[in-house]
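Novice: Quick check, what structure comes out for this input:
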Amino acid sequence: MEVHVRYEGDDDPDKCTARKLARFDLAELHRSDRATPYGVVLNPHAERALSPADAGTERLVALDCSWESAGEARFSLPGEHRALPYLVAANPVNFGRPMKLTTVEALAAALCIFGERDHAERLLSKFTWGETFLELNAEPLERYAACDDSADVVAVQREYLDRGDDPESGGGDDTGS
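Specialist: Now for the predicted structure:
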């Protein structure tokens, strides 16, 4: 599966996971919406949750921008927009915070849900904390990947929300990316 990133360039370039992926030829960066190819777009404001049913796509697309500027209007990219279910960040800036994923964490989560864990591991291998992301979210990622569709993913997520746990103990919080 091709990995693409709509790159805004408005965050710290030294901490930008999308730029690092591009340096290793693991993702293609695009500087405009028009240049960004059609695919499954990871969008925390999407009405549908990402699920294995979306795995038939050729391209996975993420928006790389600062959290301060990640408003709903920024997601005008062409494609099928999907929200990631609840996961916890492992990156040093937002470690342990729900839904504050870096671009590489979001892409890797989507690939895991699509059953492409090896691809996710390749992306995360460029980061010292990459394996920690998979460890922190092991159970929810496995459960989301076993779902049939978006409704099933939301139902699994709801179980975590109702329990009020974190992913390590089998729980979660809100939908987003």
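Novice: C-alpha only now, for contacts and for neighbours.
Specialist: OK.
Novice: Run a quick neighbour tally on residue 29.
Specialist: When neighbours are counted by other Cα atoms under 10 Å, residue 29 registers 24.
Novice: That one belongs to a helix, doesn't it?
Specialist: No: per DSSP: H, G, I helix; E, B strand; the rest coil, residue 29 lies outside any helix segment and is strand.
Novice: which residues does it contact?
Specialist: Residues near residue 29 by Cα atoms under 8 Å, 6 or more residues apart in numbering: 4-7, 18-19, 22.
Novice: Buried among these? Make that a PyMOL selection.
Specialist: The command below creates a PyMOL selection of those among the contacts of residue 29 that count as buried (16 or more other Cα atoms under 10 Å):
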select buried, resi 4+5+6+7+18+19
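Novice: Serialize the contacts of residue 29 to CSV and add fields for secondary structure and distance to residue 62.
Specialist: Formatted as CSV, those follow (DSSP: H, G, I helix; E, B strand; the rest coil; distance: Cα to Cα, whole Å):
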residue, secondary structure, distance to residue 62
4, strand, 7
5, strand, 5
6, strand, 6
7, strand, 9
18, helix, 9
19, helix, 12
22, helix, 13
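Novice: got the contacts of residue 29 as a markdown table, with distance to residue 84 columns?
Specialist: Shown next, in a markdown table, are the contacts of residue 29 (distance: Cα to Cα, whole Å):
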| residue | distance to residue 84 |
| --- | --- |
| 4 | 16 |
| 5 | 16 |
| 6 | 17 |
| 7 | 19 |
| 18 | 18 |
| 19 | 21 |
| 22 | 22 |
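Novice: Another for comparison:
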Amino acid sequence: MKLFIYHEKQCDPKRCTALKMGKLNYASIITNVKKVPRNAILLNPYSEKTVSIEDRDIIEKYGILGLDCSWKQAEVVFKKTNAKNQRVLPFLIAANPVNYGKPCKLTTLEAIVATLYIANYKNEALSLLDGFKWANTFIEVNKELLEKYCGKTSEEIIRIQNEILNTTRNR
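Specialist: So this is what the prediction gives:
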């Protein structure tokens, strides 16, 4: 599995899941935006299309690209790239020590794990958890959601997500 991370050097290197993924040889770290693979699935919280089973061919051929930057700078950083396969993740809950319990505030590791899981690469997703003490918690917290999204089309995932969010609001 080809995993790439464009790293903007805007975080605490001791807590950075992206850098640790690089050290563990789980992903290639890229620091020059011009070297970002254009055809990989780019995880972008501002994209209109959600990642889905429909992305398997792109993932197999070109890989997944995560952008590691400050949430405050994210919109600017995403505009720098010219990646053509940009995808958003559906509603998930962060389980990392910094943003635990916050909706959609995932680390780069959590985002890539979720992408692989949703595209039905569960074994590959779970193998990335090794080396991160808290990472299994991400799967535990989101197991029901990940299972609902896994193997579904983008359209189906949006429908499932909207049902979940409507049910949550009505409680």
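Novice: Send over the TM-score of the superposed chains.
Specialist: Overlay of the two chains. TM-score (TM-score structural alignment, normalised by the length of structure 2): 0.92; 164 aligned residues with a Cα RMSD of 1.4 Å.
Novice: on that earlier part again, closest to residue 116 of structure 1 among the contacts of residue 29 of structure 1?
Specialist: Closest to residue 116 of structure 1 out of those is residue 4 (15.7 Å), distances taken as Cα to Cα.
Novice: tell me which element the residue nearest in space to the middle of structure 2 is part of?
Specialist: Residue closest to the mean C-alpha point of structure 2, counted by Cα atoms, centre = their mean, is residue 111 at 1.9 Å. Using DSSP states H and E, residue 111 of structure 2 maps to helix 108-118.
Novice: Give me the helices and strands touching that helix, please.
Specialist: The contact analysis (3 or more Cα pairs under 8 Å, 6 or more residues apart in numbering; DSSP states H and E) places helix 108-118 of structure 2 against helix 17-23, strand 64-68, helix 122-127, helix 135-149.
Novice: tally of neighbours for residue 139 of structure 1?
Specialist: For residue 139 of structure 1, using other Cα under 10 Å, the count is 16.
Novice: which of the contacts of residue 29 of structure 1 map to contacts in structure 2?
Specialist: Among those, the ones whose aligned partners also touch in structure 2 (both residues aligned by TM-score structural alignment, their matches' Cα atoms under 8 Å) are 4-7, 18-19, 22.
Novice: Just the closest of the residues you listed to residue 133 of structure 1, please.
Specialist: residue 18 (16.1 Å).
Novice: Just to confirm, what residue in structure 2 is aligned with that closest one?
Specialist: Under the alignment (TM-score structural alignment), residue 18 of structure 1 pairs with residue 18 in structure 2.
Novice: Distance check, that match against residue 124 of structure 2.
Specialist: 16 Å (Cα to Cα, to the nearest Å).
Novice: got it, and residue 108 of structure 2?
Specialist: 15 Å.
Novice: for residue 142 of structure 2, same thing?
Specialist: With Cα to Cα as the criterion, residue 142 of structure 2 and residue 124 of structure 2 are 17 Å apart.
Novice: Neighbour count: the two, which is higher?
Specialist: Neighbours were counted for residue 142 of structure 2 and for residue 124 using other Cα under 10 Å; residue 142 has more, 17 against 13.
Novice: just checking, what residue in structure 1 corresponds to the more buried one?
Specialist: Match for residue 142 of structure 2 (TM-score structural alignment): residue 137.
Novice: so that match makes contact with residue 87?
Specialist: Yes: with contact defined as Cα atoms under 8 Å, residue 137 of structure 1 reaches residue 87; the gap is 6.3 Å.
Novice: now for the helices and strands packed on helix 108-118 of structure 2, which one comes closest to residue 156 of structure 2?
Specialist: helix 135-149 (8.0 Å).
Novice: Who are the packing partners of the closest one?
Specialist: Helix 135-149 of structure 2 packs on helix 108-118, helix 154-169, going by 3+ Cα pairs under 8 Å, 6+ apart.
Novice: Show me which positions of that helix end up buried.
Specialist: Buried, per 16+ other Cα under 10 Å, within helix 135-149 of structure 2: 135-136, 138-139, 141-142, 145-146, 149.
Novice: So for the match of residue 18 of structure 1, what's the nearest residue that isn't a sequence neighbour?
Specialist: Nearest residue to residue 18 of structure 2 in three dimensions, chain neighbours excluded: residue 108, at 5.8 Å (Cα to Cα, 6 or more residues apart in numbering).
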